[in-house]
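need coordinates for the following:
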Amino acid sequence: MSSDAPGFELPLRLLLAFRVLIDELHDELARQGHPDLRPMHGFVMQAIGPRGTTAVELGRMLGVSKQAAGKTIDTLERLGYVERTTDSHDTRRKITRLTPYGMDALTRSARIFDDLRARWADELGEDRLHALEADLRRLTPDGLWRLDTPGWFGSL
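Below you'll find the model as predicted:
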């Protein structure tokens, strides 16, 4: 590839690399018992986290409306990944929590990402991959866990 690549190629290559990893993750998750998960669900489940959250808080974290967050919660609830419970401190608040099936999906995702990273290290060489990761850390903000990509893209 020429070093004279047009400027627009860099973000597209970064997005394509993200897409390759996410597609491979979801192919493996499907083989491991999670065939209905979609890429957006990962953002949502990470935002819900181990302590749970409300639809309003979830929407804020994802950068989407409460209604959009609620629709995704409905889907994940129907699939068995989350459950709605009443807040023990305020019975008017509904908290969405991950079910054991949801936690299993996140645990498996972490292991699969480790395997994918190892494959990239085999392909590129550990030194080159480490340098790429270090360069990306240098060029991006410190906050690793920005989950507002769904809202940034414009829809959930």
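
use CA for all of it now, contacts and neighbours both
Will do.

tally of neighbours for Arg84?
Arg84 sits with 18 neighbouring residues when counted by other Cα atoms under 10 Å.

I meant to write Leu58 there.
25.

and for the one 3 residues further on?
A count of neighbours around Met61, defined by other Cα under 10 Å, yields 20.

and it, how far from Ala121?
Noted for Met61: a distance of 32 Å to Ala121, by Cα to Cα, to the nearest Å.

to compare against the first, here's the next sequence to fold:
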Amino acid sequence: MTQGFELPLLLFAGFRALIDDLHAELARRGHPDVRPAYGFAMQAIGVHGATASEVGRRLGVSKQAAGKTVDRLEGLGYAERVDDPADARRKLIRLTPRGVDSLVQAAEIFDQLRAGWAEKLGAERLAVVEASLRTVVPATGFPVDVPGWFG
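This is a model prediction of the structure:
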């Protein structure tokens, strides 16, 4: 008989396996410094950029914590601070071409990882897993606040 505590641990272990495989492949493709928290932060910055406060809210962390993560991304060449064209008093954080490339590479890798799961489980079983998860997961979109949630 399966114990209730196993479900979240299995889901987390599956998530962890995908993320670990993603980062190993990202490193092979020229992005050895990208960490899981950085991926969530780059998603929070988004294609249109964001302020440090917005990044903090999206990640579920303080503006100061978000600022430290952005500092690391900036130091690694994945993000930059620019003047906000809508408000000269604010700085906007944008992804650099290197940051965008890491997200494009990650999307390709996730497709490959999913294909690997389909090979192991069978395409139909994987489709059932995904459909089942969509049934129980709130339809509010995909949160990127994992760093704050785990904090």
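
quick one: the strands in the first structure?
For the first structure, strands defined by DSSP state E occupy the ranges 82-86, 94-98.

deepest-packed of those, please.
Greatest average neighbour count among the strands of the first structure goes to strand 94-98 (a mean of 22), per mean count of other Cα atoms under 10 Å.

for Ala55 of the first structure, which of the strands of the first structure is the nearest?
Judged by Cα to Cα, the one of the strands of the first structure that comes nearest to Ala55 of the first structure is strand 94-98, at 7.5 Å.

how close does the closest one sit to the second structure?
Mean deviation of strand 94-98 of the first structure relative to the second structure after superposition (mean Cα distance after the TM-score superposition for the first structure): 0.2 Å.

kindly name the residues of the second structure that line up with that strand.
Strand 94-98 of the first structure lines up with residues 91-95 of the second structure when matched by TM-score structural alignment.

same check, this time on stretch 23-30 of the first structure
Using TM-score structural alignment, stretch 23-30 of the first structure lines up with residues 20-27 of the second structure.

average gap between the matching stretch and the first structure?
Mean for stretch 20-27 of the second structure is 0.2 Å (mean Cα distance after the TM-score superposition for the first structure).

buried ones in that stretch?
Residues of stretch 20-27 of the second structure classed as buried under the neighbour-count rule (16 or more other Cα atoms under 10 Å) are Leu22, His23, Glu25, Leu26.
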